[in-house]
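A.B. asks: Sequence plus the predicted model coming up.
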Amino acid sequence: MEVVLTIAAPVFGLAILGYLAQAFGWLKEGASQTLATFVFNFAVPALLFRSTAGEPLPHDLPFTYLLAYYLPTLAIYGLGVLGSRYLFRRTKMESVIGGMANSYSNLVMFGMPLVLTTWGTVAAQPFFLLVAFHALILFTITTVWLEMLKARSDAQGEGLAALTAKTVKSLLANPIVISLAAGILYGQTGWGLDPAIDRFLELLGQAVTPVALFGTGAALRQYRLGGDLMEATAVSLSKLVIHPLLVWAVMTFLFDLPPLWVAVGTLSAAMPVGVNVYLFSERYGVFQRRAGSVVLITSGLAMLTVTLVLILLGVSG
């Protein structure tokens, strides 16, 4: 019960406050997007650079850690595609969105505050390594797959080449990737941070948790339950239960990673479905109502499932 009172309840309480603020009209339209932009472009890079600039990267660990997280994540992505296609009889394009919903965690707006609240900045390095590759891997796979399904066979090569160039360009301009790389490189110099700069980055980084959660709650106000709720519920349970369980098992028994890194990876996998799944469904005109339902259901159930995960990981508050 202590973990609920000291970690989960305050975190989800901020999201609920944001939801109510948007519902009662206390926020202007588009406010949640403005908050998200501030978090992603300013607060997160400051926190990430500060936490990595003075912490040497563990030798030979990141690649193994990334493999231990993304192998089970891609496995459950594939299972989600098969389930949507053959169990719920969806089209191929709908099934791809279904697979993404099974595996795409809301790492930035939900995961980041929870991880940092639970373990502090010591968890920043393993967490942001996942964040740096999360959208790159899952966005690319989903986009390529959907584009291949909708494009003519003679236009696939051109489409993939353009996608590759766009992906590389986006990666090089990504604030999280830039700050992660800059922090790691600076950390190797051993110079340390000037006290004034360190305090500036600390103050900016402290805005991550409250602003991200408040903004996420406000953004959730736009979604509604609809479509096949049985399918949406099945996808939600797969995301909140099977995904973290699979990541934990792979990290623990196949790769034998340090406990903190296992815990961060497991909690990251236990996050609700990210809103980008809904944005993909809107972009391609498939699975929209179910995607909106999955975002809402997982966000609503996450307090219960995340609390359970924290207890199982031995976090007492």
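C.D. replies: That came in fine, so what should we check first? Residues are numbered from 1 along each chain as shown.

A.B. asks: Please count neighbours and contacts with C-alpha atoms only from this point.
C.D. replies: Noted.

A.B. asks: quick one: contacts for the most centrally placed residue in the chain?
C.D. replies: Centroid check for the chain by Cα atoms, centre = their mean gives Leu107 as the closest residue, at 2.3 Å. Contact analysis of Leu107 by Cα atoms under 8 Å, 6 or more residues apart in numbering lists Val131, Ser268, Met271, Gly274.

A.B. asks: Below is an additional structure, to be compared with the one above:
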Amino acid sequence: MNNLVNVLLPVFLVMGAGYLAAWRGMMTDSAIAGLMKFAQAFAIPVILATQMAKMNVWASFHPAPLISFYAGALAAFGLSVVLARSWLGRAPMDAAAIGFCAMFSNSVLLGLPIMERAYGPGSLDGNIAIIALHSPLLFTVGILAMEVARAEGGSLGAVGMSALRGLFRTPMVIGILVGFALNIWINTTGIDLPRPVWDAMNMIGRAGVPAALFGLGGVLHRYRPEGDGRAIAMVVLGSLVLHPGIGYVLGRWVFHLDTAALRSVVLTASMAPGINAYLFADMYGAAKRVAASAVLVATGLSLLTIWLWLAILP
């Protein structure tokens, strides 16, 4: 329990500092927006590019754990989109943003440190394989859904072209593609980037997570969860219950995963929505209040649900 608090508490403290700064007028709305723009368009894409460039992408790839994890993620997305439209009556773009929040777990900022603290540094191979696909796959699903929603009523060809343009104009997807290209280049030619380039990328990347968390705290001051309780609850249930639950059922009783793989699937799936869930909603200007509040509420509740999963897992 103390380990979980030690991992989660710094996240809340940085977000709380941003909230306090906005509440006391030390950061204006435009300043918070600029900070989020830096995180969304520059720092987070650099983090993704760096991770993809240095990752041994193929080392730990096995289909059964990946299917177990992503089946749960896509189920949480699909169910949340349908319920947001049919039950809550939200607009199509809002529904796509809510669905994205439900499926996008915080696999890096929380998933890796909690896994390492619980089971040791040697337990991370399965997590790395999941993370290698996490942002590229889920951002592709989210962007395609958002572009289809935004082009509602258009022809199939127009919707497809709009989705492709939206996908390849997204800074985070560009960062992933650049990182993948660098990975191929370095491993094929043996020629690495100069050390100063890596150092500069690392400097920008290190600023990304705290900047995004601080900015999110400021956003929470502006977007309070008034009238969005059902949508927030739906995101919390999708991310903390449905996603890891499906991963556990498929991993244990369908694919009969070994203990290490099952731990990686379920614990990664049990993480609350990450900062990218809000950045995605902010990028499209859809369901921003739901996304910001869901990240905060789910991160707090995940302290209990992760503790429960740690007790259930072998």
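C.D. replies: Sure thing, it's come through. Computed from a prediction, not measured in an experiment: that's the story for all the values here.

A.B. asks: following whichever helix in the first structure runs longest, which helix or strand shows up next?
C.D. replies: Determined from DSSP state H, the single longest helix within the first structure is helix 124-150. Downstream of helix 124-150 of the first structure, the next assigned helix or strand under DSSP states H and E is helix 156-172.

A.B. asks: and for that next one, what are the contacting residues?
C.D. replies: Here helix 156-172 of the first structure makes contact (Cα under 8 Å, 6+ apart) with Leu136, Thr140, Val144, Glu147, Met148, Val177, Ile178.

A.B. asks: Count the residues that sit near the equivalent of the first one over in the second structure.
C.D. replies: Aligned by TM-score structural alignment, Leu136 of the first structure pairs with Thr140 of the second structure. The local packing of Thr140 of the second structure (other Cα atoms under 10 Å) involves 19 other residues.

A.B. asks: May I ask which two of the contacts of helix 156-172 of the first structure are separated the most?
C.D. replies: Spanning the widest gap among the contacts of helix 156-172 of the first structure are Met148 and Ile178, at 30.2 Å by Cα to Cα.

A.B. asks: ok so, going back, top of the contacts of Leu107 of the first structure by neighbour count?
C.D. replies: Busiest of those [other Cα under 10 Å] is Met271, holding 30 neighbours.

A.B. asks: burial count for the closest residue to that residue other than its chain neighbours?
C.D. replies: Spatially, and ignoring its direct neighbours in sequence, Met271 of the first structure is nearest to Ser105 (5.3 Å; Cα to Cα, 6 or more residues apart in numbering). Neighbourhood size, Ser105 of the first structure [other Cα under 10 Å]: 28.

A.B. asks: residues contacting Ser105 of the first structure?
C.D. replies: For Ser105 of the first structure, counting by Cα under 8 Å, 6+ apart, the contacting residues are Gly111, Ser268, Ala269, Ala270, Met271, Pro272, Val273, Gly274.

A.B. asks: do that again at 6 Å, thanks
C.D. replies: Applying Cα atoms under 6 Å, 6 or more residues apart in numbering to Ser105 of the first structure gives the contacts Met271, Pro272, Val273, Gly274.

A.B. asks: between the residues you listed, which is closest to Ser299 of the first structure?
C.D. replies: Checking the contacts of Ser105 of the first structure against Ser299 of the first structure with Cα to Cα, the nearest one is Pro272 at 5.3 Å.

A.B. asks: helix or strand for the nearest residue to the closest one once chain neighbours are set aside, which one?
C.D. replies: Spatial nearest neighbour of Pro272 of the first structure, chain neighbours left out: Thr298 (4.8 Å); criterion: Cα to Cα, 6+ apart. Using DSSP H and E, Thr298 of the first structure falls within helix 288-312.

A.B. asks: Superposed on the first structure, what's the mean shift for whichever helix in the second structure runs longest?
C.D. replies: The helix spanning the most residues in the second structure, taking DSSP H as the definition, is helix 195-222. Mean deviation of helix 195-222 of the second structure relative to the first structure after superposition (mean Cα distance after the TM-score superposition for the first structure): 2.6 Å.

A.B. asks: Just give me how far that helix sits from the chain centre.
C.D. replies: In this view, helix 195-222 of the second structure has its centroid 15 Å away from the chain centroid, taken as Cα atoms, centre = their mean, to the nearest Å.
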